[in-house]
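Peer 1: What follows is a predicted structure for the sequence shown.
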Amino acid sequence: MAVKKILMLAGDYVEDYEAMVPFQILVMVGHKVDVVCPGKKPGETVRTAVHDFEGDQTYSEKPGHNFAITADFDAVDETTYDALVIPGGRAPEYLRLNRRLLAMVRHFAQANKPIASICHGQQILVAAGVLKGRVCTAYPSVQPEIEAAGGTWHEVGASYANACTDGNLVTAPAWPAHPEWMRQFLTRLGSRIEP
């Protein structure tokens, strides 16, 4: 398997499982993952939040862990990366205001490089203007934004355990979909995954 260089976008109150678990999976199978955050330097951290599904009308939120930033956002050259990961949580709602970050996302979309985005991460894809004509899923409350951006909503059901692949784009509604989301993303990366 060829080692891929993967960029992950993070920010304060990124969803804990949606940052930590994909990072660990991708590193475990041998890929190099650089985590960046606007305004943060390598060695600094972002706070995470754990979103859970406990029978309420929406997710609950609890404090998570600190997640390490491993690369300098201001110095990173997205053209040197093979793929992009966008975790969800609350971070996407403000990360999508960063023009440089949106330009990074557009690079991956225009170059047809694999993009894995989960939960509210698709808010960044909407803001970058890369969902027109694409099929994807997300946390259900993001459906109106996806459709307003010209995307087609893919329903995965109430379990949140499925994912959707449309070409280079792999999306999922929330962390319960990690097994399928990461399996589909690793396939796009050319990683060999045994059933």
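Peer 2: Perfect, I can see it now.
Peer 1: hey, let's count contacts and neighbours off CA atoms from now on
Peer 2: OK.
Peer 1: Residue 38 and residue 74: what is the separation?
Peer 2: 7 Å (CA to CA, to the nearest Å).
Peer 1: okay, pairing it with this:
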Amino acid sequence: MSAQKILMITGDFTEDYETMVPFQALLAMGYAVDAVCPDKKAGDTVATCIHDFEGDQTYTEKRGHNFTLNASFDAVSVESYDALVIPGGRAPEYLRLNEAVISAVQHFMSAGKPVAAICHGAQILTAAKCIEGRTVSAYPACKPEVELAGAAYADIPVDGAVTDGNLVTAPAWPAHPAWLKQFHAVLSSAEGETLAA
């Protein structure tokens, strides 16, 4: 049986941990993961940033690594993917302006395919108008957007995650263990449903 295919949509100044860690962890678990960015192709890089919690009123930001994309955005057919991952950072604030990104997110959500978003990744979900009636976690600064999109904001600890049907969300990178564990459970359930069909 071939590995489930996961699409990761990312961009410049994506959060370093929220891109690198799930990308590598999901590969290590045996999934096939394609990381793409609009207007970039396989082999190109995106700049990352590191958001840290150091006692200020908001996070601090530092330049992170360059993350190499392994697929080309323009060549992607979303129908061929089983799931979607949306990292946080600053990338979502401009990625949500891209109609192809919004269309891709709407495909995964309307098809009921597993979707994992973390931190500011919720900005893309809200722009796609696909979370009404859902319970969604995100970085606390995104709470107004989540609620304006008609979702219930999950006010959970920074290391927690929440699953609502096919959607797994979390507030920030300290939630990776919970977020990835819950996403893996949703992926496993979706694979079981496919096998049973």
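Peer 2: Everything's here; your move. The shown structure was predicted, so the numbers you read here are calculated from the model rather than taken from an experiment.
Peer 1: sorry, back to before: hey, what's in contact with both of residue 38 and residue 74 of the first structure?
Peer 2: Counting by CA atoms under 8 Å, 6 or more residues apart in numbering, residue 38 of the first structure and residue 74 have no common neighbour.
Peer 1: At the geometric centre of the second structure, which residue sits there?
Peer 2: The centre of the second structure sits closest to residue 86, judged by CA atoms, centre = their mean, with a distance of 1.7 Å.
Peer 1: Just give me the match in the first structure for that residue.
Peer 2: Taking TM-score structural alignment, residue 86 of the second structure has residue 86 as its aligned residue in the first structure.
Peer 1: Which of the three states applies to the closest residue in space to its match that isn't next to it in sequence?
Peer 2: Distance criterion CA to CA, 6 or more residues apart in numbering; nearest residue to residue 86 of the first structure, sequence neighbours excluded, is residue 117 at 4.6 Å. Here residue 117 of the first structure is strand, with the state taken from DSSP: H, G, I helix; E, B strand; the rest coil.
Peer 1: Same question for the one 5 residues further on.
Peer 2: For residue 122 of the first structure, the secondary structure call by three-state DSSP comes out as helix.
Peer 1: go on, residue 74 of the second structure?
Peer 2: Here residue 74 of the second structure is helix, with the state taken from three-state DSSP.
Peer 1: Doesn't residue 7 of the second structure belong to a helix?
Peer 2: No - if the criterion is three-state DSSP, then residue 7 of the second structure is strand and not within a helix.
Peer 1: Give me the neighbour count for it.
Peer 2: Residue 7 of the second structure is flanked by 25 other residues according to other CA atoms under 10 Å.
Peer 1: In contact with it, which residues?
Peer 2: When contacts are counted by CA under 8 Å, 6+ apart, residue 7 of the second structure touches 33-36, 78, 81-85.
Peer 1: got it, and residue 169 of the second structure?
Peer 2: Residue 169 of the second structure sits next to 116-119, 136-138, 161-163, 179 when contact means CA under 8 Å, 6+ apart.
Peer 1: which non-adjacent residue is nearest residue 121 of the first structure?
Peer 2: Distance criterion CA to CA, 6+ apart; nearest residue to residue 121 of the first structure, sequence neighbours excluded, is residue 88 at 4.3 Å.
Peer 1: And for residue 163 of the first structure?
Peer 2: Once flanking residues are discounted, residue 163 of the first structure sits nearest to residue 172: 4.4 Å by CA to CA, 6+ apart.
Peer 1: Tell me which residue of the second structure lines up with that neighbour.
Peer 2: Match for residue 172 of the first structure (TM-score structural alignment): residue 170.
Peer 1: could you measure that match against residue 63 of the second structure, distance?
Peer 2: Residue 170 of the second structure is 22 Å from residue 63 of the second structure, by CA to CA.
Peer 1: Looking at the two, which has the bigger crowd around it?
Peer 2: Legend: neighbour count by other CA under 10 Å for residue 170 of the second structure and residue 63, higher for residue 170 (33 against 13).
Peer 1: Identify the residues contacting that one.
Peer 2: By CA under 8 Å, 6+ apart, residue 170 of the second structure lies in contact with 117-119, 136-139, 158-162, 179.
Peer 1: run the last query once more with 6 Å
Peer 2: 118, 137-138, 161 (CA atoms under 6 Å, 6 or more residues apart in numbering).
Peer 1: Just among those residues, which is most surrounded?
Peer 2: In terms of neighbours by other CA under 10 Å, those top out with residue 137 at 32 neighbours.
Peer 1: If we go by neighbour counts, what in stretch 31-40 of the first structure is buried?
Peer 2: Using 16 or more other CA atoms under 10 Å as the test for burial, stretch 31-40 of the first structure gives 31-37, 40.
Peer 1: got the contact list for that stretch?
Peer 2: Contact partners of stretch 31-40 of the first structure, identified using CA under 6 Å, 6+ apart, comprise 3-11, 69-71, 73.
Peer 1: 8 Å - rerun?
Peer 2: Contacts of stretch 31-40 of the first structure (CA under 8 Å, 6+ apart): 3-11, 23, 26-27, 42, 68-74, 95, 98, 101.
Peer 1: Name the residues of stretch 65-84 of the first structure that come out as buried.
Peer 2: 65-73, 78, 81-84.
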